[in-house]
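Undergrad: give the three-dimensional model of this entry:
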Amino acid sequence: MNSILTNSSHIYGDEILKIFISVLFGSILGFEREIRGKSAGFRTLALICFGSTIFTICSYLLGVDANRDRVAANVITGVGFLGAGVIFRNNISVSGITTAASIWISAAIGMLVGIGAYELAGISMLLSLFILYAMDYIQFWIDYRFQHRDYKVVLNLADSSSLLTERLETLKLRCLNIKVSRSEGQLIWQAQVSGRGDRLETFNNWLLKQQSVRSFEW
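TA: The predicted model follows:
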């Protein structure tokens, strides 16, 4: 790898091989996104990786050694626009960030292939697959153990909101930023509740059975 960075002669040659390798690597990354039903899937990541390799090849074939990184810098800018196009905001949630990061890393791998750093590109692809696939289970475990929900509970004015905090303490759920207000003969309780997913579902079922609770949402 160091020889690639220090000796520019290693960058030249094998352009056809680089193109096919970039399509292969991009397809492998895209396949993982495709089976998960993401917006940027098999063909998209293959084209991004392929395109990054082509632009990298163009940057050194132009023969301007002093500004060889100019094309690469613009590839990163263009990929940023593509990544922004797959990020969506839905109410309080944001989706597509991981897919946008996949587009970004796919372009980076394509650029590595373009300069002939096949070993580094292969390692980067394997690590990317590990993060996208294997670490997904770790992410699920973290989300399950440490969920955060913003609750809004409407109670009868005659009832106290203390029964909510008492129930949360019983379920060992953490409650932050409690806000209690009155509106049109109703008592409105708002707070951020965090804890295990099954305990939060138990709290939801408890709210459904309470006669004093007019409505709630999270």
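Undergrad: going by C-alpha atoms from here, please, whenever you check contacts or count neighbours.
TA: Will do.
Undergrad: mind listing what's buried along the helix or strand hosting Glu119?
TA: Element membership for Glu119 (DSSP states H and E) is helix 118-129. For helix 118-129, burial by neighbour count (16 or more other CA atoms under 10 Å) applies to 118, 121-122, 124-125, 128-129.
Undergrad: out of those residues, the closest to Met135 would be?
TA: Relative to Met135, the closest of the buried residues of helix 118-129 is Leu129; by CA to CA it sits at 9.1 Å.
Undergrad: the protein: strands as residue ranges?
TA: Per DSSP state E, the chain carries strands over the ranges 88-90, 93-95, 147-156, 174-183, 186-195, 213-217.
Undergrad: can you redo those as TSV with distance to Leu207 and mean neighbour count?
TA: TSV is the format used below for the strands of the chain (distance: least, CA to CA, whole Å; neighbours: other CA atoms under 10 Å):
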stretch	distance to Leu207	mean neighbour count
strand 88-90	26	9
strand 93-95	24	10
strand 147-156	9	18
strand 174-183	16	12
strand 186-195	13	19
strand 213-217	7	15
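Undergrad: and of those, who's closest to Gly80?
TA: So among those, strand 88-90 is nearest, using CA to CA, at 14.6 Å.
Undergrad: one more, so I can put them side by side:
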Amino acid sequence: MRELNLSQQRGIFDSTCAKPVTLIGAGAVGSQVAVMLAKIGVPKIIVYDGDAIESHNIPMSAYRQNDLGSFKVEALRAIVSEQSGLVIDTVPKMYTGEPLKGTVVACVDTMEARKSIWQQVKRNPNVDILVDTRVAEEFVSVFAIAPCDEEDTAYYEHFLYPSNKALRPTCGHHGIIHVGAVAAAAVCANLTNWWQNGKKKRHFKELCVELECVD
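TA: Alright, predicted model coming up:
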């Protein structure tokens, strides 16, 4: 397959700065994150997800109509390969606390899943950054946390409340693709800036329908 021509992005991001990424969750946000990361030149992506694609998943995600019934990770491998040439590594099961290293992106549905990831990430010198996406209807919240930074860890743990305590459900019955795309774009913006410049936004929040940033 022809190699991606990244010449138009080089003034913004040098893809040689990119690190391997473990992406946990390949749903509405995670599927778009995978495509974006591959298209900016990330050399290795591992994706965990055990779900199959249902009809309601397709409008909100990177998946196609003919992917219906397939495992998300298998369909995503084909999509990413077709669009970028990168063959992602897939783990067709839910993440259950396996050791993590490199860059970690969490696009999961529950606070319990986030806590499981955090147990492997917190103060782990082999993980450079955790990016955690949370989407509920029109609301986007994206954390970018350096696992060995005490201020970052204290801030993030303040938001690791149980799922039943969440003011907004992190996986609701309603969604639309451009809201997930905003979350995915925030992931990639944080990672490119972090990898290249050592900078990030600890907590990005936006009400997308009103195009309103939230303090």
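Undergrad: need the TM-score from the superposition.
TA: After superposition, the two chains reach a TM-score (TM-score structural alignment, normalised by the length of structure 2) of 0.21; 70 aligned residues with a CA RMSD of 5.2 Å.
Undergrad: hang on, the earlier thing: just checking, what packs against the helix holding Glu119 of structure 1?
TA: helix 15-35, helix 97-114 (3 or more CA pairs under 8 Å, 6 or more residues apart in numbering; DSSP states H and E).
Undergrad: for the nearest residue to Thr165 of structure 1 once chain neighbours are set aside, give its distance to Leu155 of structure 1.
TA: Nearest non-adjacent residue to Thr165 of structure 1, counting by CA to CA, 6 or more residues apart in numbering: Cys175, 7.7 Å away. Here the distance between Cys175 of structure 1 and Leu155 of structure 1 works out to 18 Å (CA to CA, to the nearest Å).
Undergrad: output the contacting helices and strands for the strand ranked longest in structure 2.
TA: When structure 2 is parsed with DSSP E, its longest strand is strand 127-136. With contacts defined as 3+ CA pairs under 8 Å, 6+ apart, strand 127-136 of structure 2 has these neighbours: strand 102-106, helix 111-121, strand 139-145, helix 177-197.
Undergrad: the next helix or strand after the longest one versus helix 177-197: what angle between them?
TA: I take that to be helix 177-197 of structure 2. The helix or strand immediately downstream of helix 177-197 of structure 2 is strand 203-207, counting by DSSP H and E. Counting by axes from the mean of the first three to the mean of the last three CA atoms, to 10 degrees, strand 203-207 of structure 2 lies at 160 degrees to helix 177-197.
Undergrad: strand 203-207 of structure 2: what's the following helix or strand?
TA: According to DSSP H and E, the helix or strand after strand 203-207 of structure 2 is strand 212-213.
Undergrad: that following strand packs against which elements?
TA: strand 203-207.
Undergrad: by contact count, what packs against the strand it packs on?
TA: Using 3+ CA pairs under 8 Å, 6+ apart, strand 203-207 of structure 2 sits against strand 139-145, strand 212-213.
Undergrad: now for the closest residue to Ile145 of structure 2 other than its chain neighbours, how many residues are close by?
TA: The shortest distance from Ile145 of structure 2 to any non-neighbouring residue, by CA to CA, 6+ apart, is to Leu130 (5.1 Å). Close neighbours of Leu130 of structure 2, defined as other CA atoms under 10 Å, add up to 24.
Undergrad: distance check, Leu130 of structure 2 against Leu23 of structure 2.
TA: From Leu130 of structure 2 to Leu23 of structure 2 the distance is 10 Å (CA to CA).
Undergrad: hey, what's in contact with both of those two?
TA: Counting by CA atoms under 8 Å, 6 or more residues apart in numbering, the contacts common to Leu130 of structure 2 and Leu23 are 104-106.
Undergrad: tell me the contacts of the residue lying closest to Ala100 of structure 1 once chain neighbours are set aside?
TA: Take Ala100 of structure 1 and drop its neighbours on the chain: the residue closest to it by CA to CA, 6+ apart is Gly83, 4.2 Å away. With contact taken as CA under 8 Å, 6+ apart, Gly83 of structure 1 is in contact with 99-101, 103-104.
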